[in-house]
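J.: Give me coordinates for this.
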Amino acid sequence: FETASIGAIEVAESNPDVIYVGTGSAAIRSNVIKGLGVYKSVDAGRTWSHVGLRDVGAIGSVRVHPTNPDIVYVAALGQVFADGPQRGVFRSRDGGRTWDKVLFVNDRTGAFSVVLDPTNPDRIYATAWRGQRKPWTIISGGPAAEGGIYTSTDAGSTWARTSEGLPTDLLGKIDVDVSRANPRRLFAIVEAVGTKAGLYRSDDGGASWTQTSSEPGLIARPFYYTYVDADPKNAEVVWVNNLALWKSVDGGRTFSTVPTPHGDNHGMWINPEDADLMIQSNDGGANVSRDGGQTWTTQYNQPTAELYQVEVDSQYPYRVYGAQQDNTTVVVPSNAPMSTAPDDTLQYWSQGAGCETGPMKPRPDNPRILYGVCKGEFSRLNLATGQEQQYWVYPQHRYGHASRDIRYRFQRTSPFEISPHDPSTIYHTSQYVHRTRDEGRTWEVISPDLTANLPEGQGVSGEPITRDITGEEVYATIYAFEESPLEKGVLWSGANDGPVHVSRDDGASWQNVTPRGLPPGGRVQQIEPSPHRKGSAYIAYYRYLLDDWAPYIYRTDDYGRTWSQLTDGRNGIPADYPTRVVREDPDREGLLYAGTEFGLFLSWDNGARWQRWQLDLPVTPVTDMRVHRKDLVVSTMGRGFWVLDDVSRLHQWMAVPSAATLFAPREATRARLAISTATSRTPDYPGALAYLDYRLGSDAVQVTLEVLDQAGTVLRTFTSEAAGSPTVPTQGMRAPGRRGAGTPRPARTRGTH
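T.: This next block holds a predicted model:
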């Protein structure tokens, strides 16, 4: 897969080895990940191939003909950030080799839902929706004549709008489902104005509709939720996924909530033969019930954390800190912190300061003190006492207010930085730079408005039906901020509407140093002052929220007077890979790491050229990185934290060696640390190791590695002729296990080991 975002999955009923996956989520948050078409597997998911529709953006649903797995339908919302013709309902009759667009409304209205009549698969229902985003607003809905429900009776070749009984002024997001127990009965959850929103039912195959419930909880935040599922065995039972999971047993007239392991519910699959067996999904992951939703399986077997940033500390092993979307902040050790393994590695986790938005950072001189942010509210947590104190820069309620009416425009994810020169000095940013020297009790403003502050970005978010103002769409705010690690008082600021500023006098004055030629309106996602050169800094900038998918990384070596663009779409990072973060290795000048929407890249020459450096990292947005103790620590949007252990070989690499080469190892720490093998629910903890890296220019007959002390005495020998280090069975307290035995055996083949 080229993208981490999955919008829909469908297994062919006639052949469960055939699976179609539509990429690109139609739950269009501001950090929605781009879809890149449809994938297909014919061997139950072991291998996949891309089968087209690369440009249709977010895919809301995929449906397969019940007896012919080559006939498949896709409901495509389209590109979320721009108008265009690649949206609507698409059909393939040859297993995805070719596609026809069979339902198209206009360049701004796509399709969200498509469903087949189980007794007559030529009868198909689809919903049309205008769902788009700008950096400053959400557009969900439009004139009713452009949205609504459509029906085809000839396998999708022709369509008729069948929305009698639905609102006639404005219609937004709609999901529709057919009751297998009574295929003449359909349910639709409908975004509309006021009390006209809610659940609608048709008992005549979609010819007419009647509202059965206007319960507000069924249709909260419709751009993000809006999912309805009919029970396959009982036509009176219907489920609605929203903030809560709702169930009706009287045909949709009344509802009650059903607890799930996590809130923010997005969809479910109900076994057509056993309605008590279901899979339900939410912002915490996926969970299975075998008793109709009374109990659910755990979500702690899915490494799917969406992390906004990453921080590290000075402990051994060092801890990794981050904020998880729609969850808590989290602190985890980078390696097992004890010699004995716990009953469950979840015991290593702890919650930190702040909330899901972050950031969170440990105090550099005392990692027992954590600072965090929750949607603009600053806090201090003392891990020794377990007490957290919240502070406001200014007491204000940002929810529900236009950006222009907020005194301090704190974004949902508002950066703060601890001065590398004085841990008591902390900066926090709205459209201004705020500074505290007493851990958040009092704040001073040390800058003017450092944003473009264009009027079109300062209105009410959410149109034309549902207002949605939770901080994500606060535009014209400072989104990236750093102080130079080499010069106290050199401060860098970047806004989410484009401008870059620098102060060289501790905030007394500021200069606009936005790179010349930088397209306006984009987000300065991250700033990296060079750890090697005064006056040098890098910025990672993206404009995909404005439908510009180009990568933008810039470098200055003169405090922003001039800039060089390090990404032209031809020097390694593709032209459609937006960049989120760039870091310079603190141990090798000019060695850069770039995190993009679709993975990780490396540059040996200060950005002149880039090469993909994915290794075994999943293809997912890289949101942040830190190079710490010669480890590369990465946060991702959807696959948790990753660590590339010991990059010291990169510090010594100049060119591919032609002769056998032994790289100098980094300093190793002697300790007894428990080892944990990576599974779906346990981290990959290698224990305390010394890494010995070497390169062979050609295959060798024999390889021997010797470890010597300062006097030249051989302490340990490793040879390719040894027996190796197999695992042997052991009996644990609770279950059998395996442990390593023997001595590692060096490889003899050409390459790096």
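J.: For the rest of this, base every contact and every neighbour count on C-alpha atoms.
T.: Will do.
J.: what's near enough to touch the most centrally placed residue in the chain?
T.: Compute the mean C-alpha point of the chain, and by Cα atoms, centre = their mean the closest residue is residue 637, 2.4 Å away. By Cα atoms under 8 Å, 6 or more residues apart in numbering, the residues touching residue 637 are 305, 306, 307, 308, 620, 621, 622, 623.
J.: Next, work out how far apart it and residue 609 are.
T.: 25 Å (Cα to Cα, to the nearest Å).
J.: cool, and residue 118?
T.: Taking Cα to Cα, one finds residue 118 at 54 Å from residue 609.
J.: same thing with residue 92?
T.: Residue 92 is 41 Å from residue 609, by Cα to Cα.
J.: Assess the claim that residue 99 and residue 92 are in contact.
T.: Yes: the pair residue 99 / residue 92 is scored as a contact, 4.6 Å apart, by Cα atoms under 8 Å.
J.: Now the residue nearest to the centre of the chain: closest residue in space, sequence neighbours ignored.
T.: residue 306 (4.1 Å; Cα to Cα, 6 or more residues apart in numbering).
J.: before we go on, could you also do this sequence so I can check it against the first one:
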Amino acid sequence: MFGFRRLWASWRFARLVAIVAAVVVAAGVLTSAAAQVAGSEDVDQDADSGQVDEDEDVGGPQAPADFLNDRFSSFQTVTDDQVQQAEAQAAEFGENGENWRLVGPSNVGGRVTGLVVDPRRPNTIYVAAAGGGVWRSTDAGNTFQSAWPSRLPQALGALEMGRDGTLWAGTGEANPSGGGLTFFGNGVYRSDDGGRSWDSWGLTHSGSIGRILVDPVNPRRVFVAATGNLSGTAQQRGIYRLDNNGRDWRLVLPAPNKTTGGVDLAMDPTNHNRIYAVLWDHQRNNGARVYGGVGSGLFRSDNGGDTWTRLENVIGTAPTDKTGTGLHSDATLGRIGIAVAPNDPNRVYVITATQYGPDKGFYYSNDGGTTLAPGGHAGGDSGYAWWFGKLWVDPKDKTHLFEADVNLRESTDSGTTWHVSAGVHADQHAMQWDPNQPGRVYLGNDGGVYRSDTNGASASWVHATYEPFNQSYHLAVARDDPTRLATGLQDNGSVRTWTATTPPGDLTQWNAYGGGDGHEVLIDYSDHNVYYECSQVGVCHRHEDSSGTSKSINFGARHSTRTTTDAPIIQDPNNPNIVYFGGNVLDRSTDRGTTFTQISPPGDFLTGPVPPNEDDKGPFYANEYATITWIAPAKTDPNTIYLGTDTGRLWKTTDLGAHWTEFTGKGLPTRWVNSVVVDPTDARHVFVAFSGYREGDLAANVWESTDGGTNWDNISGRLPNAPVEMLAYDQSRQRLYAATDLGVFVNRDGRRNWRRLGRGLPNTSILDIKITGDGRTLYAATFGRSVWAVRIDD
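T.: Down below sits the predicted model:
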């Protein structure tokens, strides 16, 4: 059985309690370029907390918190009672049953947030996967093996190595979500043996870590940019320094408000007391994202972090700076990235974004940041500059640098002009040159790991071949073949285990059949040669294999004015030609998606209007909230459909959309509806899962009705309080399965008797589960460790 402290050490649980951390803030906003900010706060944490391996305990409870500001004032605050309840529930569960096994894919690659080269071991690198822990390669980035315990937090935001070979890992991803989600952690870990074992090293209330910087002179002095929690509060935000010979954390640069945290760090290579730090003011809720604010700023310390000066003396105006406010404190100042040229410490480069995504400005300095001047147009006009915020300078050439964007941007003239270094996947996040191999540089992005042996020249990049840390949104399994699988992957499209001419074989090797961010996928239950995929905001296609060829058919026009990123498409269980699509209205197709008819009232009838405090003002997500999130047609009654929305509304029609009943006043939570499942033998028997993750509500909400929604029972029972992402029902055995952010659980008696399913499943969020047609296997799509399977035929 898992003990209380061991459960707290797991990320799935620690991610929850990170939301409830209290905020340590300093009064006032730091605005003056000449103002000196004194670091003065000690954090009493014993860094030597014991080795973390498969038998060790770490962690501890955290304090509750207030919420961010008026934008979040309607949210429910997590209380001590909720936390204690989650502790007690989680402590009762142990691993039991069959062992989970990795299925794949391993040949695609997922988002990498950190990368370090081991200077002492040729061809050895380590990477931090956004949802998949730390991985090690000893063959120059070709293949990777896990270097991270499966039960620790799998969401990683930063990775660094000291000159003594010590690895430092920061849990919790600092990149904010766009249409999807990113997840949080429980502080900093260190390893003295190449990732074979890890010690918990404090800052357990930090939510996420944007950057770690190890002093090259004194590797026991470490700086950490604690970013906080995107949708809630975190007690530890700002820039921390490891003092007392590497034992105690001191807050040296406080965050000025509850929505600001640290995100980037840099050091003068010739002066280990000159430190650069970035604070970032950003937040989101169900629908609104504000990725900038008055708390954002760039700072420098010349005495090892004891005092700080704000750097904002920009001479001139960047052509992309529409407000002309430069680096001054301003509501439009978003994410900032900084880099110092290794061969000229006076040369400093800075990239900035606005609060809604476009580039704000690129700057350079020849005096260590005291004054800055606008450079060329570094960004690629992607509009997602908050997703990147990174610059890297060639260690041998201060005029040669790269900027993270959708494409990898390169300059060979100090940022005056820019071009694309082609041949790599989109969305760049990590880069480092290899000191052992001249001209060799490694790159991490949303597609995994790449290597160039010609200094990053365009089209010189080689992709890794084994990196099983994909982030799956949804999963499909053919009814007649448990090896025919499809999954939608974050920024890696939709992939499948077969081709038009080749049946499933090696399940580690999947191939693409849809682009963008892969989301919903379906395999026709009557003909596995017909299958579907959607990328973000409901761009969907039907695919058909016939006579050794494949064809793709675009979905026909639909009638919604708002569509969520993870738009649902559902095949009717009574007729395989009928497909449903949900936006803010419900559409029905009788020809497998070629044409659609609207079967719900127009406008906001089902979803309600977008609440003012959840109305996104940016250019990308204004029409992606107040939508249908799940659709559940009944098998025994083709006229009955249940559906749920992200605004927490649950509906049923029994006449194919002519009339609708909303289940209000039934005690149901008003929370994002993640999943609705109808008993295939009884249209009046239905299960619903809700999530308050974006609202700071941790409750595990699974509800059941046996009378068509007239009455509802909360059957969450002893489920640990965590978002329930998906449900699956095995009616023949009367088992309900729940995929959660704390693992997969099974209810065997139809009421509240939940048990953890299986052994050895990595500690990351499970976003989808599917039972095979023969009822022998359950597949789990994880958001960071690819797809796993476990036998359930006992």
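J.: TM value for the aligned chains?
T.: Here the TM-score for the pair of chains, by TM-score structural alignment, normalised by the length of the first structure, is 0.77; 617 aligned residues with a Cα RMSD of 2.7 Å.
J.: Buried residues of stretch 374-385 of the first structure, list them for me.
T.: By neighbour count with 16 or more other Cα atoms under 10 Å, stretch 374-385 of the first structure contains the buried residues 374, 375, 376, 377, 378, 379, 380, 381, 382, 383.
J.: Quick check, residue 556 of the second structure in contact with residue 595.
T.: Yes: using Cα under 8 Å, residue 556 of the second structure makes contact with residue 595 at a distance of 4.7 Å.
J.: so where is the lengthiest helix in the second structure in the first structure?
T.: Identified as the longest helix of the second structure according to DSSP state H is helix 80-91. Under TM-score structural alignment, there is no match for helix 80-91 of the second structure anywhere in the first structure.
J.: which other helices and strands contact the helix or strand following that helix?
T.: Once the chain leaves helix 80-91 of the second structure, the next helix or strand it forms, by DSSP states H and E, is strand 101-104. Applying 3 or more Cα pairs under 8 Å, 6 or more residues apart in numbering; DSSP states H and E, we find strand 101-104 of the second structure packed against strand 787-791.
J.: most surrounded residue in the contacts of residue 637 of the first structure?
T.: Counting neighbours by other Cα atoms under 10 Å, residue 307 comes out on top of those with 31 neighbours.
J.: how close does that residue get to residue 359 of the first structure?
T.: Taken as Cα to Cα, the span from residue 307 of the first structure to residue 359 of the first structure is 10 Å.
J.: Next, show the common contact partners of the two.
T.: 322, 323.
J.: So which bits of stretch 677-688 of the second structure are buried?
T.: 677, 678, 679, 680, 683, 684, 685, 686, 687, 688.
J.: Tell me the counterpart of the residue nearest to the centre of the first structure in the second structure.
T.: So, by TM-score structural alignment, residue 637 of the first structure is matched to residue 783.
J.: cool, residue 605 of the first structure as well?
T.: Residue 605 of the first structure maps onto residue 749 in the second structure, by TM-score structural alignment.
J.: Run through the residues that contact its match.
T.: 734, 735.
J.: try it again with 10 Å
T.: Listed by Cα atoms under 10 Å, 6 or more residues apart in numbering, the contact partners of residue 749 of the second structure are 733, 734, 735, 736.
J.: PyMOL command to pick out the buried ones of those residues?
T.: Filtering the contacts of residue 749 of the second structure down to the buried ones (16+ other Cα under 10 Å) takes a single PyMOL command:
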select buried, resi 735+736
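J.: Let me know the closest of the contacts of residue 749 of the second structure to residue 667 of the second structure.
T.: Closest approach between the contacts of residue 749 of the second structure and residue 667 of the second structure, by Cα to Cα: residue 736, at 21.3 Å.
J.: was I right about the closest one contacting residue 730?
T.: Yes: using Cα atoms under 10 Å, residue 736 of the second structure makes contact with residue 730 at a distance of 6.3 Å.
J.: Now for the two: what residues contact both?
T.: residue 748.
J.: Residue 763 of the second structure pairs with which position in the first structure?
T.: Under TM-score structural alignment, residue 763 of the second structure pairs with residue 619 in the first structure.
J.: quick one: the strands in the stretch 251-400 of the second structure?
T.: In the stretch 251-400 of the second structure, the strands defined using DSSP state E, counting those that start in this stretch lie at 260-268, 271-281, 283-284, 289-290, 297-301, 307-310, 336-340, 348-353, 359-365, 373-374, 391-393.
J.: Nothing else from me, thank you.
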